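Trainee: Could you work out the structure for the sequence below:
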Amino acid sequence: MSALRRAGLILFSLWAWSGGFAWMLVGATITLLMLVVGLPYQRVHLWVTAPMFVHVVRVFSAARVRVHYHPGFDPEQRSVFLQNHVNLLDGHLASAAIPHAFSGLMNAWQFHIPIYGWLMRLSKGIGVRRTGRERIIIELSEAARERKRIGMSVLTFPEGHRTIDGKVHAFRRGVFLMARNADMPVVPVAAHGFFEVNRKGSFLIHPWRRVDVLVGPQFPTTGLSDAEVGELASRMQELVAYAVEHGRWPESLPSEVSTVPAVTSEARSRPT
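Mentor: The predicted model follows:
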């Protein structure tokens, strides 16, 4: 990379990060005001939070986002979404693909991050505390049931950590146990090309990169044994890994998908 090009990337990245955080602060303020006057978060998410998150990716990061829905995907069914973990903008990208209100599963310490953490609290994010494994699963399952009850889905990153090589690594079983216990299906979500926009260990944002988000069908979890949950986790990891590498689902799933631009506020007018 030439010195001139790198200097340009640094300047663009400074603008993208500072502008993105300022934009999120505006979003957090508007979200809080709308909640104070009594509007339900599910609607505030569709009207304000999600569109502003998508704006960070499409405008400040200048990513060319396309969302591809599998024909078997039911946009009305509340689910646990399983997305590959790439960078700090993963949740923003998910806002372009999940067509209804959702909360994110994250480490509890992230609630203390200025602006971002405030938004996560307002959006009913689910914090993972450092407690015993069995207790964690119980707490997460209860939280997921509550989100389902109020009409929200849950976004998860089953790898647990951002990738450092662009590949999709093993999925942890915890989120699948949570989904089963909450009687929620799981949905594989693959972000193809997002590693080229930004990656762990670098603050550089590469503009004008194409990003394809593939949203798969719902896979039921009801009644699965612990062993079957493990098999499902492996299957979902294989699907997402294939889609991230190839930009399409494997032949084991129908190849036909419907393609739409990243969701805008108009496209999110469906009530929740």
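Trainee: alpha carbons only for contacts and neighbour counts from here, please
Mentor: Will do.
Trainee: residue ranges for the strands of the protein, please.
Mentor: 64-69, 80-83, 102-107, 126-128, 153-156, 186-192, 210-215, 258-261 (DSSP state E).
Trainee: So which elements touch the first one?
Mentor: The reference is to strand 64-69. strand 210-215, strand 258-261 (3 or more Cα pairs under 8 Å, 6 or more residues apart in numbering; DSSP states H and E).
Trainee: just to revisit the earlier point, can I get the strands of the chain in CSV with distance to M34 and mean neighbour count?
Mentor: Shown next, in CSV, are the strands of the chain (distance: least, Cα to Cα, whole Å; neighbours: other Cα atoms under 10 Å):
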stretch, distance to M34, mean neighbour count
strand 64-69, 28, 21
strand 80-83, 26, 28
strand 102-107, 17, 21
strand 126-128, 21, 20
strand 153-156, 21, 26
strand 186-192, 30, 27
strand 210-215, 30, 24
strand 258-261, 27, 12
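Trainee: Any chance of these in CSV with distance to E228 as columns?
Mentor: Output for the strands of the chain, formatted as CSV (distance: least, Cα to Cα, whole Å):
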stretch, distance to E228
strand 64-69, 26
strand 80-83, 17
strand 102-107, 22
strand 126-128, 24
strand 153-156, 19
strand 186-192, 14
strand 210-215, 22
strand 258-261, 30
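Trainee: closest to P114 out of these?
Mentor: Nearest of the strands of the chain to P114, taken as Cα to Cα: strand 102-107 at 14.7 Å.
Trainee: And for that closest one, what's in contact with it?
Mentor: The contact list for strand 102-107, computed with Cα atoms under 8 Å, 6 or more residues apart in numbering, reads 91, 120, 123-129, 147, 152-157.
Trainee: what's the spacing between it and its chain's center?
Mentor: 9 Å (Cα atoms, centre = their mean, to the nearest Å).
Trainee: for comparison, sequence B:
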Amino acid sequence: MRGIAWLLVHACYRVRRRRTGLIPAQGPALLVANHVSFLDAVLVALASPRPVRFVMYYRIFQAPLLSWFFKALGAIPIAGAKEDAAIHEAAFARIAAALRAGELVCIFPEGQLTKDGQMTPFRPGVLRILRETPVPVVPVAVRGAWGSIFTYCRDLRARTWPRRLWRRLEVVVGHTLPPTATLEEMQARVLGLRGAKL
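Mentor: Take a look at the predicted model:
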């Protein structure tokens, strides 16, 4: 799976990974990252020295031709509580089980891809995860992906292939936060890592 992911990413981007040694070498942790492109999970997975379980929207998880890949990666499908309560609750149970088993779990707390390149407020689901299973929080930022082919950018200047493919981007890891961190603290840390480079 990592080989396929590596080929997919490097066919589109030139990626630099920074401070990945801050990801715990063992034990559970929750990675929180900004959500810029459809390849964010793959980018974070390749930056991590350990396997990562990703929490993803269930409709994407069920997409034809891709579901086998997401299942192979151990992704955890999630839905909104009002959309499908059963999938919603099952997701939190699976996240807790993975963390108790000492795994890394990554969530994109914005809950959706950015439509304008800016970060949207983190949703409280991440607090429920930490309340039920207190683990270290590792902030991660994807930098430079906005405007590439796998984002929602509609800027005419970014539509040319040379601008949308082979872009230079970075996956930056920050220092660990405690499980008592607030949404604002987590978002501020990720925003600081991302900086001005969208």
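Trainee: Need the TM-score from the superposition.
Mentor: Overlay of the two chains. TM-score (TM-score structural alignment, normalised by the length of structure 2): 0.82; 189 aligned residues with a Cα RMSD of 2.7 Å.
Trainee: From I98 of structure 1, how far out is Q77 of structure 1?
Mentor: 11 Å (Cα to Cα, to the nearest Å).
Trainee: Who has more neighbours out of those two?
Mentor: I98 (23 against 15; other Cα atoms under 10 Å).
Trainee: That one pairs with which position in structure 2?
Mentor: Using TM-score structural alignment, the equivalent of I98 of structure 1 in structure 2 is S48.
Trainee: residue contacts, that match?
Mentor: S48 of structure 2 neighbours (Cα under 8 Å, 6+ apart): 20, 23.
Trainee: ok, now L43 of structure 2?
Mentor: Taking Cα under 8 Å, 6+ apart, we find L43 of structure 2 in contact with 9, 171.
Trainee: go on, L183 of structure 2?
Mentor: 122-124, 126-127.
Trainee: so which of those hold up in structure 1?
Mentor: Of these, the ones still in contact in structure 1 (both residues aligned by TM-score structural alignment, their matches' Cα atoms under 8 Å) are 122-124, 127.
Trainee: could you redo these as TSV and give each row distance to Y57 of structure 2 and neighbour count?
Mentor: Formatted as TSV, those follow (distance: Cα to Cα, whole Å; neighbours: other Cα atoms under 10 Å):
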residue	distance to Y57 of structure 2	neighbour count
F122	15	19
R123	14	12
P124	16	12
L127	18	18
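Trainee: Show me what G174 of structure 2 aligns to in structure 1.
Mentor: Per TM-score structural alignment, G174 of structure 2 is aligned with G216.
Trainee: Save the helices and strands packed on strand 64-69 of structure 1 as TSV, and put in distance to F102 of structure 1 too.
Mentor: Shown next, in TSV, are those (distance: least, Cα to Cα, whole Å):
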stretch	distance to F102 of structure 1
strand 210-215	15
strand 258-261	20
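Trainee: S18 of structure 1: which of these is closest?
Mentor: Comparing those under Cα to Cα, the one sitting nearest is strand 210-215, at 21.8 Å.
Trainee: Can you name every helix or strand that that closest one contacts?
Mentor: Short answer (3+ Cα pairs under 8 Å, 6+ apart): strand 210-215 of structure 1 packs on strand 64-69, strand 186-192.
Trainee: ok, A50 of structure 1 - how many residues close by?
Mentor: Neighbours around A50 of structure 1, by other Cα under 10 Å: 28.
Trainee: Quick check: closest non-adjacent residue to it.
Mentor: S95 (5.2 Å; Cα to Cα, 6 or more residues apart in numbering).
Trainee: F12 of structure 1 versus that neighbour, what's the distance?
Mentor: 23 Å.
Trainee: Between those two, which has more neighbouring residues?
Mentor: Neighbours were counted for S95 of structure 1 and for F12 using other Cα under 10 Å; S95 has more, 26 against 18.
Trainee: That one reaches V54, doesn't it?
Mentor: Yes. Between S95 of structure 1 and V54 there is a contact under Cα atoms under 8 Å: 6.0 Å.
Trainee: rewinding a little: among the helices and strands packed on strand 64-69 of structure 1, which comes closest to L239 of structure 1?
Mentor: strand 210-215 (10.6 Å).
Trainee: tally of neighbours for D183 of structure 1?
Mentor: Neighbour number of D183 of structure 1 under other Cα under 10 Å is 19.
Trainee: Counterpart of it over in structure 2?
Mentor: With TM-score structural alignment as the criterion, D183 of structure 1 matches P134.
Trainee: For structure 1, which segments are assigned as helices?
Mentor: For structure 1, the helices defined by DSSP state H occupy 3-36, 41-44, 50-55, 90-94, 116-122, 133-149, 174-181, 226-246.
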